[in-house]
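> Just a sequence and a predicted model for now, questions to come.
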Amino acid sequence: MEFHTFYDYFLYTKNWAYVMMFVTLPVYVLYWNTVLFPKKGPWLFGDDDEH
């Protein structure tokens, strides 16, 4: 993709930074709480309450 001005490039990269931030953070939190430490917190899926 070509950028005619530096401002277009800045807006494009800044939008992608926000998109990747809002996409990767919830995925990382779900991965951390389900795969790595599934028994740590009772706030996710109520694991400690059911068992």
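Right, received. Where do you want to start?
> alpha carbons only for contacts and neighbour counts from here, please
Will do.
> right, and the helix or strand after whichever helix in the chain runs longest?
Identified as the longest helix of the chain according to DSSP state H is helix 6-31. Sequence-wise, the next helix or strand downstream of helix 6-31 (DSSP states H and E) is helix 47-50.
> Take this one as well and set it beside the first:
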Amino acid sequence: DPRLVEIDDREIVSEGGLRSRSKNTCFEGARLQGKVLRTVVAGRTVFSA
């Protein structure tokens, strides 16, 4: 399924920014590169940032 990704975007992981119901992560404070902007499944957008 296609995804639209911004590869130059950088983000620092924080508990408040997680979309999961589980708010714990070993990546807290990590600086990550790349961000998914949109995911399409069977021709329908199922995620949009």
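Received the coordinates, thanks. All figures in this text were calculated on a predicted structure; none of them were measured in a lab.
> After superposition, what's the TM-score here?
TM-score of the superposed chains, computed with TM-score structural alignment, normalised by the length of the second structure, equals 0.19; 20 aligned residues with a C-alpha RMSD of 4.0 Å.
> hmm, back to that, determine the set of other helices and strands touching the longest helix of the first structure.
Helix 6-31 of the first structure sits against no helix or strand, with contacts defined as 3 or more C-alpha pairs under 8 Å, 6 or more residues apart in numbering; DSSP states H and E.
> since we're on residue 38 of the second structure, how many residues are nearby?
Applying other C-alpha atoms under 10 Å, we find 15 residues neighbouring residue 38 of the second structure.
> What of residue 21 of the first structure?
Neighbour count for residue 21 of the first structure, taken as other C-alpha under 10 Å: 11.
> so how far is residue 6 of the first structure from it?
Noted for residue 21 of the first structure: a distance of 22 Å to residue 6 of the first structure, by C-alpha to C-alpha, to the nearest Å.
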